[in-house]
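Asks: The following block contains a protein sequence and its predicted model.
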Amino acid sequence: MQIPSLVVTGSLNMDFVVQVDRLPAPGETTLGGNFQMIPGGKGANQACAAGKLATNGRVRMVGCVGLDPFADHLKASLAAAGVDVSTVRAARQTPTGVALIWVEKSGQNSIVVAPGANAMLAPGDIESAHAAYEGARCALFQLETPLEAVAAAMRAGHKAGALTILDPAPARRLPAELLALVDILTPNESEACILLDRVPTRVTFAEAPEIARALRALGPKAVVLKLGDQGCFYSDDQRELAVQGFTVEVVDTTAAGDTFNAGLAVALAEGFEIPTALRFANAAAALSVTRLGAQASAPSREEVDAFIARSDG
């Protein structure tokens, strides 16, 4: 088994995406436009984006799918991006996870996820895949799989000496023992507020330092607040910095956060310093929102490097 530079542990879903003029109200039936089936799931989105962004191609996915055509399609999509799927388990008793996504003209979306096989990922699966974490420079996690499996995977990554990055989505309160294993926590505005038991609200750069410090007090060594089109804010025990975002025409925001996390993990695995890694992640996320879909929207390394070069010029 080739030693990976980055391991992603998490969900794999088939996304059913419908474009709409506006998101329907509760109880309302509306006519949609274009429909697509697109490989997704927060874990698979991040692994796919990382595979496209990494220069060495050593990205591995740990997760669970069903025994159905959706599983085959999801694994093929990851493999096409250069991701090793040998540690994606097939569960016989439940179908592959799916997500139902409505995307309106502004690019905003509404998502319902049926976890399916993602809910079957267990600590035993992590133990069986323990070799996947050995030698990895970064290990990336989210919360669309059972929390006990996430915790087991984070312990495996931590034990292997990998930099552990947790994207706390979907948002929920988290136990202190799990947060203590996190090297970098990467919430968006609403996720940060939920972790702090606050009412979700728009966060400005002026408010970001206090929120980031409050999050670090929960246990993670560092925090990256994802602030949408504003950019992001970084905080650890030695420094804090705001990194401006890029202005682009938004088509679909579905996987922007996933692409950001992948970009950050790839950059850090390749030895980038924090300011450069954050700008790289912002650029990758900005490019992703200019396209429809989750994995389909993830840019290549060449596209991100060219985009940054044009912006610097």
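Replies: Noted; the coordinates are in hand. What you see is a predicted model, and the numbers here were worked out from it, not measured in a lab. Residues are numbered from 1 along each chain as shown.

Asks: Could you use CA atoms for every contact and neighbour count after this?
Replies: Fine.

Asks: and residue 9, what does it touch?
Replies: Residues near residue 9 by CA atoms under 8 Å, 6 or more residues apart in numbering: 43, 61-63, 139-142, 150, 153.

Asks: let's go with 6 Å and repeat that
Replies: 61-63, 141 (CA atoms under 6 Å, 6 or more residues apart in numbering).

Asks: of all the residues you listed, which comes closest to residue 210?
Replies: residue 141 (24.6 Å; CA to CA).

Asks: if I read this right, the closest one contacts residue 163, doesn't it?
Replies: No. Look at residue 141 against residue 163 with CA atoms under 6 Å: they stay out of range, at 11.0 Å.

Asks: More neighbours: which of the two?
Replies: Under the criterion of other CA atoms under 10 Å, the comparison of residue 141 against residue 163 puts residue 141 first, with 29 against 21.

Asks: and that one, how far is that from residue 274?
Replies: Distance, residue 141 to residue 274, using CA to CA, to the nearest Å: 19 Å.

Asks: same thing with residue 288?
Replies: Note on residue 288: its distance to residue 274, by CA to CA, is 21 Å.

Asks: residues contacting the residue nearest to the spatial centre of the chain?
Replies: The chain has residue 258 as the residue nearest its centroid, 3.0 Å off, counting by CA atoms, centre = their mean. Shown in contact with residue 258 (CA under 6 Å, 6+ apart): residue 46.

Asks: for comparison:
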Amino acid sequence: MGDQASNANPTGRVTVVRSLNMDLVARAPRLPKPGETLAGHAFAQVPGGKGGNQAVAAARLGAQVAMIGCIGDDSNGGILKAALEHEGIDCAALIVVDDASQNAIVIVAGSNAEVSPASIDAQDALIACADVIVCQLETPPQTVRAALAAGRRLQRTTILNPAPAATKLPVDWFPLIDYLIPNEIEAATLSGVPIATVDDARRAAEMLKAKGARNVIVTLGAQGVFALLDGAGGKHMPAPKSNAIDTAAAGDTFIGGFAAELARGAAVTDAIAFGQRAAAIAVTREGAQPFIPHRGEVAV
């Protein structure tokens, strides 16, 4: 990982309406077959969740970051909060909820489910001072919509990463989204267009933009991204070459880097290219959140 001092003077503010999970990671020679018991060789508990990963990425890649959400009142919740604070992320809007009687998986899901529209309403000032608002679909749908609507009302730039992919997004969400950023699977699920090529991604993006999203950026893994931008048409941006060994946090790193650059005032295509360069570094490392690169490691 890079020197955190390289992020000592972040510019641009990003607020993430978040999900936080404690990832339980077992390493094994291969994925087990259905019904098979397979011996693993390593185990780790790692802070994660798409919201947490994207917030850490944005912070390491140059933004001032705040989070709105909930954590469990247990040891995992404490670890997750400490990890965010270590990155300089403002956690004042994190609400602690008591899930101590549940098992580890339910604790995380339960606290994410506690992020309510009222949580958003109570944070108007935090949203108003942000340049960019980032949402995913790991918190309740009504909360995501409330965050997007608040961003639109307060004239902030809104990003929705529709993961995990729903069958459809409500039609009234699309006009609230400045940047809809699905991967190829999510774009296919939302548009109904199977995606195997860049031309497929173009067709899916056109369908999603026609619903009202201002810009649609489809991430395509090793094929790069296809960006259908407001007033600029479609553009395929190939991925930088890298020796990928683990793609676990690639998408979250891209979104965090993109949001950080957008908040700094960069042009959209420059912000996309920066996010791609950051993701190209992330995939060369085995692991997710702890190995997201710092700004000083990414060529600007």
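Replies: Cool, the structure landed. Since the structure is predicted, the reported quantities are computational estimates derived from the model, not experimental observations.

Asks: care to give me the TM-score?
Replies: A TM-score of 0.90 describes the superposed chains when it is computed by TM-score structural alignment, normalised by the length of the second structure; 288 aligned residues with a CA RMSD of 2.1 Å.

Asks: Can you pick out the ones from the contacts of residue 9 of the first structure that are in strands?
Replies: Of the positions in the contacts of residue 9 of the first structure, 61-63, 141 sit in strands, assigned by DSSP state E.

Asks: which of the residues you listed lies closest to residue 296 of the first structure?
Replies: For those, the nearest to residue 296 of the first structure is residue 61 (17.4 Å; CA to CA).

Asks: Excluding chain neighbours, what is closest to that closest one?
Replies: Leaving aside its sequence neighbours, residue 61 of the first structure sits nearest to residue 8 (CA to CA, 6 or more residues apart in numbering; 5.0 Å).

Asks: hang on, isn't residue 87 of the first structure packed against residue 60?
Replies: No. Using CA under 6 Å as the test, residue 87 of the first structure is too far from residue 60 to be in contact (7.7 Å).

Asks: Which one of those two is surrounded by more residues?
Replies: Set residue 87 of the first structure next to residue 60 and count neighbours by other CA under 10 Å: residue 60 wins out with 30 against 19.

Asks: In the second structure, what residue corresponds to that one?
Replies: Aligned by TM-score structural alignment, residue 60 of the first structure pairs with residue 66 of the second structure.

Asks: Distance from stretch 176-187 of the first structure to the middle of the chain?
Replies: Distance of stretch 176-187 of the first structure from its chain centroid, counting by CA atoms, centre = their mean, to the nearest Å, is 15 Å.

Asks: residue boundaries of the strands in the stretch 201-300 of the second structure?
Replies: All strands of the stretch 201-300 of the second structure, identified by DSSP state E, counting those that start in this stretch, fall at 215-219, 225-229, 233-237.

Asks: likewise the stretch 51-200 of the second structure?
Replies: Per DSSP E, counting those that start in this stretch, the stretch 51-200 of the second structure carries strands over the ranges 64-72, 90-97, 132-136, 157-161, 179-180.

Asks: could you redo those strands as a markdown table and give each row distance to residue 223 of the second structure?
Replies: Listed next are the strands of the stretch 51-200 of the second structure as a markdown table, based on distance: least, CA to CA, whole Å:
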| stretch | distance to residue 223 of the second structure |
| --- | --- |
| strand 64-72 | 29 |
| strand 90-97 | 35 |
| strand 132-136 | 23 |
| strand 157-161 | 19 |
| strand 179-180 | 18 |
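
Asks: Any idea which of these gets closest to residue 115 of the second structure?
Replies: Using CA to CA as the criterion, the shortest distance between residue 115 of the second structure and the strands of the stretch 51-200 of the second structure is 5.3 Å, found for strand 64-72.

Asks: can you give me the offset of the closest one from its chain's centre?
Replies: 13 Å.

Asks: now swap in stretch 151-165 of the second structure and tell me
Replies: Relative to the chain's own centre, stretch 151-165 of the second structure is displaced by 11 Å; criterion: CA atoms, centre = their mean.

Asks: Can you give me the stretch of the first structure that it aligns onto?
Replies: Against the first structure, stretch 151-165 of the second structure falls on residues 157-171 (TM-score structural alignment).

Asks: Next one: residue 211 of the first structure from residue 188 of the first structure, what distance?
Replies: With distances taken as CA to CA, residue 211 of the first structure is found 11 Å from residue 188 of the first structure.

Asks: got it, and residue 14 of the first structure?
Replies: Noted for residue 14 of the first structure: a distance of 23 Å to residue 188 of the first structure, by CA to CA.

Asks: if we can go back for a sec, packed most tightly, which of the strands of the stretch 201-300 of the second structure would that be?
Replies: strand 215-219 (a mean of 26; mean count of other CA atoms under 10 Å).

Asks: which residues in the stretch 101-250 of the first structure form helices?
Replies: 123-128, 147-159, 176-179, 189-195, 208-216 (DSSP state H, counting those that start in this stretch).

Asks: Which among those helices is found nearest to residue 102 of the first structure?
Replies: Ranking those by proximity to residue 102 of the first structure (CA to CA) places helix 189-195 first, at 19.6 Å.

Asks: Give me the mean deviation of that closest one from the second structure.
Replies: Here the mean offset of helix 189-195 of the first structure against the second structure after fitting is 0.4 Å, by mean CA distance after the TM-score superposition for the first structure.

Asks: what span of the second structure lines up against that helix?
Replies: Across the second structure, the stretch matching helix 189-195 of the first structure (TM-score structural alignment) is residues 184-190.

Asks: any residues touching the matching stretch, and which ones?
Replies: Taking contacts as CA under 6 Å, 6+ apart, the residues outside stretch 184-190 of the second structure that touch it are 165, 167-168, 194, 220.

Asks: mind running it again at 7 Å?
Replies: Here stretch 184-190 of the second structure makes contact (CA atoms under 7 Å, 6 or more residues apart in numbering) with 162-163, 165-168, 194-195, 204, 218-220.

Asks: again, but for stretch 109-129 of the second structure
Replies: 15, 19-20, 69-72, 97, 99, 139-140, 142-143, 146-147, 151, 154.

Asks: so that stretch aligns onto which residues of the first structure?
Replies: Mapping stretch 109-129 of the second structure onto the first structure (TM-score structural alignment) gives residues 115-135.

Asks: Contacts only, for residue 15 of the first structure.
Replies: Contact partners of residue 15 of the first structure, counting by CA under 7 Å, 6+ apart, are 37-40, 98-101.
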